[in-house]
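Undergrad: Here is a sequence with its predicted model. Questions after.
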Amino acid sequence: MDNRNGRASWRGQLTLRGSIVGVLGCIIITASSAYTALKLGALPWPIVFAAVVSLFFLKLMGNASLNEANVTHTIMSAGAMVAGGLAFTIPGAWMLGLADEFGWQQIFLVALCGTVLGLLSTALIHRHFIVDAKLEFPTGTAAAETLRATEAGGKTGTQLFASMGIAGLYSLLRDGLGIIPTMLCTLPIPGVAFGIYNSPMMLSIGFLVGTGAMLFWIGGAVCANFGLIVGGSAAGLWDVATAQGIVASLGMGLMMGSGVATVLKDILPQVAGIVRGLRSSSSEQGEDARSLMSGSVRTDAGILGVGVAACALLACFGLGLSPVASVVVVALSFVTTIMSAQSCGQTGIDPMEIFGLIVLLAIAALGESSQVKLFFVAGVVAVACGLAGDVMNDFRAGHLLGTDPRAQWLGQALGGLVGAAVAAAVMVALVSAYGPDAFGPGKDFVAAQSSVVATMISGIPSIPWFVGGLVAGIALYWAKIPSMMIGLGVYLPFYMSFSSFLGVIVKLVFDKVAAAHRSSMTEEQKAAAAERDNEAGLVVASGTLGGESIVGVIIAFVAVFASLAG
């Protein structure tokens, strides 16, 4: 293929109509992702959701190829993990009473710096992880399979938008009009927030997480709340307030231990191979996706240098970091994005806030004592790692579908930059509408990961229990037990874990009813029907999650505008 044909190929995939659809979807998905991450302390990958929406709207406009839809969904989902990187770090500063020390401009600069670093890093590592190492990237693989299934026909689009509409209406009746109660079946148990959060979104989380992982999640919640808090205080080992500090410290330790173990077990052993792969890729020439920015290795090197320098200057002058700290942040961001890509490729998990904490601790060791600046550091790295995980999943989907990676990278750049602005605006809107006191454990927005970052900066309630959780998290992960899920159960308020667990019950009922419906079919028909049922469940759960979170963001913006008008 000559250069002219290559350019025609990727330009035919990155279309004007696809860019418009992608940007509009990016605004919606970024906003809903910020809300979801803050509300639930978790953020499911939105790639499958974006893939279905992209192909649906492109088909309404006329003929649409899978590659055009793939690039469009790359744009559409790009801002989600940018929002996740911010939501998993910055609200911790609000929890420490630092909300008045920075505003939208600083949050946007954090997002912008992390986005550019994530884009530059993925341009360098694309070939090694996707072409040479051939990692699975399960979320990207699922997106490619969903696009193929949707193109073949079915009710996917109708199911998606119907579930979004119902969940959005439910959220409006609950949060906007107050007709439906927020909590159900609450019980006055000292130290335990027992109840059911009346949220379709919580049911969707349990449905998407699955039975196995959810059992560890709810197991951690039961042990922490009814073992340590209720049992320990009843036995006179400690009072309720002390028990809550122990549980918070243990949960943080377990989650951080899982992240550390991911690095030690899954990433560090691969470092030598990664470095060799990057060297061999950079030493070869050709049009086979090694140069993603412009097609010229020399020009790409110049773009890379300018981008790195720009990020260092942004960190130094825009965020107030010292020159040395700015250089270290930029350098370590490249290291951690490689770790993020490796983790996503092998496990489908991106512990972006853990990578942010690692760099934060390194900057603190260099003498940085400003708490606000340390949050900025964690935010930049978390955004870079979150975006990198999303990009590499998109590259995996593109590799399976034959999409030109240059079109995807440019689409990711477009979506990432739009997402940076939208995510910063949503964060400011939410804190303006609800106030800084609405963020933290047991509050309207639990923001579990941000709370961990805040606690690491301000001081851990119980060091021994945190260390014990850290060690246990590493050991459990090594034993192939999901310590991250256990840690979430320990750390989150019980009502959130219990409400998510009910989503698993919904999934079990759904699977049983679907299996009964397939009982009279032939084996071949059963296999095809099972695949359709699984896809339908995934799409409806994704739509339900998206519908409630989108309406939640709209309500927040309405509250902000109403207060300004008043």
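TA: Nice, thanks for sending it over.
Undergrad: switch to C-alpha atoms for all contacts and neighbour counts from now on
TA: Fine.
Undergrad: show me the contacts for Ala425.
TA: With contact taken as C-alpha atoms under 8 Å, 6 or more residues apart in numbering, Ala425 is in contact with Trp104.
Undergrad: May I ask which helix or strand encompasses it?
TA: Using DSSP states H and E, Ala425 falls within helix 405-434.
Undergrad: and after that helix, which helix or strand comes next?
TA: Moving toward the C-terminus from helix 405-434, the first helix or strand encountered (DSSP H and E) is helix 448-458.
Undergrad: List the buried residues of that next one.
TA: Going by neighbour count (16 or more other C-alpha atoms under 10 Å), the buried part of helix 448-458 is Ala448, Gln449, Ser450, Ser451, Val452, Val453, Ala454, Thr455, Met456, Ile457.
Undergrad: quick check, distance from that helix to the centre of its chain.
TA: Average the C-alpha atoms of helix 448-458, do the same for its chain, and the two points are 17 Å apart (C-alpha atoms, centre = their mean, to the nearest Å).
Undergrad: Mind listing residues that contact it?
TA: Contacts of helix 448-458 from elsewhere in the structure, counted by C-alpha under 8 Å, 6+ apart, are 38, 40-41, 87-93, 95-96, 252, 353, 357, 371, 374-375, 440-441, 491-492.
Undergrad: now do 6 Å
TA: The contact list for helix 448-458, computed with C-alpha atoms under 6 Å, 6 or more residues apart in numbering, reads Gly41, Phe88, Thr89, Pro91, Gly92.
Undergrad: For Val71, list the residues it contacts.
TA: With contacts defined as C-alpha under 6 Å, 6+ apart, the neighbours of Val71 are Gln408.
Undergrad: elements contacting whichever strand or helix holds Leu361?
TA: Counting by DSSP H and E, the element that carries Leu361 is helix 352-365. Here helix 352-365 is seen to pack against helix 371-401 when contacts are counted using 3 or more C-alpha pairs under 6 Å, 6 or more residues apart in numbering; DSSP states H and E.
Undergrad: For the helix it packs on, name the packing helices and strands.
TA: Helices and strands in packing contact with helix 371-401 are listed as helix 66-87, helix 104-126, helix 138-151, helix 323-347, helix 352-365; criterion 3+ C-alpha pairs under 6 Å, 6+ apart.
Undergrad: in the helix holding Ala425, what's buried?
TA: Neighbour-count burial for helix 405-434 flags 405-433 (criterion: 16+ other C-alpha under 10 Å).
Undergrad: what about the longest helix in the protein?
TA: If you go by DSSP state H, the chain has its longest helix at helix 523-565.
Undergrad: A further structure is provided below for comparison with the first:
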Amino acid sequence: MMPNTPQISSPPLSIRAIVTGMILGSILVLCNLYMGLRIGWSINMSVLASLLGFIAWKGIGATIPCRAWSPREANIQQTAASAAGGTLSAGLVSAIPAYMILSESEFDYWPMVIWMISISLLGICVASAIRPAMLHNERLRFPAGIATAEVINDMFSGARIARHKTLALLSAMAVTIAHRIFIPVSYKIPLGFSIPGQGAVAGSSISAKNLGFIIDPSYMLLAFGAIIGTKSALSLFAGALIAWLGLGPYIVGQGWEQAGPADGHWFSYLIDWLVWPGVAMMLASAVTTTAISLFKSQKKARITLMWGWQEYLLLSVLTPILIGLQVYLFDISWFAAMLAVPLAFIFAIVAAQVVGETGIPPIGALGKLSQLSFSVISPGNLTTNLMTANVASGAAGQATDLLNDFKAGQLLGTNPRHQMFAQAMGILVGCVTSAGVFMLLIPNPAEQLMTEQWPAPGVAAWTAIAQALTQGLEAIPQSARYAMFIGIVVATLNELMLLVVKPKWHPYLPSMSAMGLAFVLPAQVSIMLCIGALLAWVLRQLAPRWSKRFLIALAAGCIAGESIAGVLGSLLFMIKP
């Protein structure tokens, strides 16, 4: 049970709560944008936003007379901030760049913003409709929402732990930002091994640096590894070994891909082949786990939609806008455009089941599944495959974010209508900010993305799936088709094992989506994520109480610090004369 929330007389839906959330959200969305382009993952910003908002208003309250900051205001503020941070699910690090690359088209700023806002607002509509059924299902705990409510309650309990958590977070942010500013050079250390070249590169050697087996000290990667846990991190490392140490030299030796410079990194040379088995593993894992989730949910419960007039009004406005945008911007058929909206509801229900049980939003998996769905609805049409799938999976992503906030609000006694308004305000500022920064950072997606600097695995996956589903097998190198088949079989069997083995053995089965992701990430990223997860595991064994209290706060501070510094540093480098 949650401790009782102090009853504060201040109104939860205050202007300052909304404005604070919007300001923090416009900053935190940069963190997710940076991580999305670097490692293909993002984090729920609720806990970080709660701590930062609390720190800000404690400081303001100590300097000027003002009403005390309340737990429900903190809930409203973090709802707006996390909504802004979650706007990337509307396609900014996946479908939108993939569309720009494959269609060789421009996407102007304001149409992009309106597109993202419309998709995200549909997510609010979906979340509100399924909220009662989801939150009253005892099987669905929504651990991220519970964690947010616990953090907010801790902050207002007056305990020393709350002060220490905020100090840990701020210290981690300060150290990380200072390191990026004053020591901007990243000291990358290649591992000391090489592999004799075979076939096309016989007589030469392939170094660890060529394959990306490098120690790349990064606060963000170490911290993110601490958050994702050992199962995902070890799966990433295993995938990196298979892809870059096993298949990489073999691909070059067979002459399927060209070797890069002797002293350089061969990521951009090998990724064109490795992306296919990697995406095949992720897609097979997504389809199988989604089918299992649907099968289980059909056995355990039925989902009932519960709407008020506000939801009907919002949907009646959004539906024609989204259909019109698809037809006008991308020349998508009316039939396919109309199907995107009901599919968003279906995918949101599936995503909510997964998030409610595990706390992990399966947005990447749903993106792949939605592409597969629209390849059946409108075969051979690349733009339809990308952008209608963008609507369905993007709305589902925003819906799962709001459902976590609804859970926190349920525990704190916050009015869900107030949270919906805060979510909408966060969406507006998040889309405006993230689209603008993306266009400044990545003016030429075709040349800048899927490179060592910006691997953008989400873009790589959406691009590869769209090509395969619309252009057929001709888009895939013949040698890669066999690897794809093996990846599909292995990933499917691994997920089906969850139905066979006892639950106590489930943590020991590898994550096939993480292994597939390692095929489209530079090897050094997977290595550092694994090191971070192992260090966190050791800390949890040696100091379990300390780790439970402070590890996530320290990790969140490191992620926020390096992400913000990385984005600002990249922008300053671009505008520097």
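TA: Okay, I see it. Quick caveat: nothing in here was measured; it's all calculated off a predicted structure.
Undergrad: TM-score them against each other, please.
TA: The TM-score (TM-score structural alignment, normalised by the length of the first structure) is 0.83; 517 aligned residues with a C-alpha RMSD of 2.9 Å.
Undergrad: Which single one of the contacts of helix 448-458 of the first structure is nearest to Ala331 of the first structure?
TA: Thr89 (19.6 Å; C-alpha to C-alpha).
Undergrad: tell me the contacts of the residue mapped onto that closest one from the second structure?
TA: When the second structure is aligned by TM-score structural alignment, the residue opposite Thr89 of the first structure is Ala95. Taking C-alpha under 6 Å, 6+ apart as the definition of contact, the neighbours of Ala95 of the second structure are Leu386, Asn390.
Undergrad: ok, Ala95 of the second structure to Ala514 of the second structure distance?
TA: For Ala95 of the second structure, the distance to Ala514 of the second structure equals 20 Å [C-alpha to C-alpha, to the nearest Å].
Undergrad: Then Leu571 of the second structure?
TA: As it turns out, when the distance is counted by C-alpha to C-alpha, Leu571 of the second structure lies 30 Å from Ala514 of the second structure.
Undergrad: More neighbours: those two, which one.
TA: Neighbour tally, Leu571 of the second structure and Ala514, criterion other C-alpha atoms under 10 Å: the higher count belongs to Ala514, 24 against 14.
Undergrad: who does the helix or strand encompassing that one touch, helix- and strand-wise?
TA: Secondary structure assigned from DSSP H and E places Ala514 of the second structure in helix 512-518. Helices and strands touching helix 512-518 of the second structure, as assessed by 3+ C-alpha pairs under 6 Å, 6+ apart, comprise helix 230-240, helix 267-300.
Undergrad: Where in the first structure does that helix fall?
TA: When the first structure is aligned by TM-score structural alignment, the counterpart of helix 512-518 of the second structure is residues 483-489.
Undergrad: got the contact list for Ala129 of the second structure?
TA: Per C-alpha under 6 Å, 6+ apart, neighbours of Ala129 of the second structure: Leu305, Met306, Trp307.
Undergrad: hmm, try it at 10 Å
TA: Listed by C-alpha atoms under 10 Å, 6 or more residues apart in numbering, the contact partners of Ala129 of the second structure are Gly123, Ile303, Thr304, Leu305, Met306, Trp307, Gly308, Glu311, Tyr312, Phe345, Ala399.
Undergrad: Gly561 of the second structure now?
TA: So Gly561 of the second structure contacts 28, 31, 169-180, 219-220, 555 (C-alpha under 10 Å, 6+ apart).
Undergrad: Can you tell me what it aligns to in the first structure?
TA: Alignment note (TM-score structural alignment): Gly561 of the second structure maps to Gly547 of the first structure.
Undergrad: before we move on, back to that, the longest helix of the first structure: how far from the chain's middle?
TA: Between the centre of helix 523-565 of the first structure and the centre of its chain there are 16 Å (C-alpha atoms, centre = their mean).
Undergrad: swap in stretch 492-502 of the second structure?
TA: Per C-alpha atoms, centre = their mean, the centroid offset for stretch 492-502 of the second structure relative to its chain is 25 Å.
Undergrad: burial count for the aligned residue in the second structure for Met252 of the first structure?
TA: The alignment partner of Met252 of the first structure in the second structure, by TM-score structural alignment, is Val279. Each residue near Val279 of the second structure was counted by other C-alpha under 10 Å, and the total is 30.
Undergrad: ok, now how distant is the residue nearest to Val279 of the second structure when sequence neighbours are not counted from Leu411 of the second structure?
TA: Closest residue to Val279 of the second structure in three dimensions, ignoring its sequence neighbours and counting by C-alpha to C-alpha, 6 or more residues apart in numbering: Ala461, at 5.7 Å. For Ala461 of the second structure, the distance to Leu411 of the second structure under the criterion C-alpha to C-alpha works out to 38 Å.
Undergrad: three-state assignment of the closest residue to Ser483 of the first structure other than its chain neighbours?
TA: Closest residue to Ser483 of the first structure in three dimensions, ignoring its sequence neighbours and counting by C-alpha to C-alpha, 6+ apart: Gly473, at 5.2 Å. Judged by DSSP: H, G, I helix; E, B strand; the rest coil, the three-state class of Gly473 of the first structure is helix.
Undergrad: Which residues lie in contact with the aligned partner of Gly473 of the first structure in the second structure in this structure?
TA: Aligned against the second structure by TM-score structural alignment, Gly473 of the first structure finds its counterpart in Ala491. By C-alpha under 10 Å, 6+ apart, the contact set of Ala491 of the second structure is 280-286, 288, 485, 497, 510-513, 515-516.
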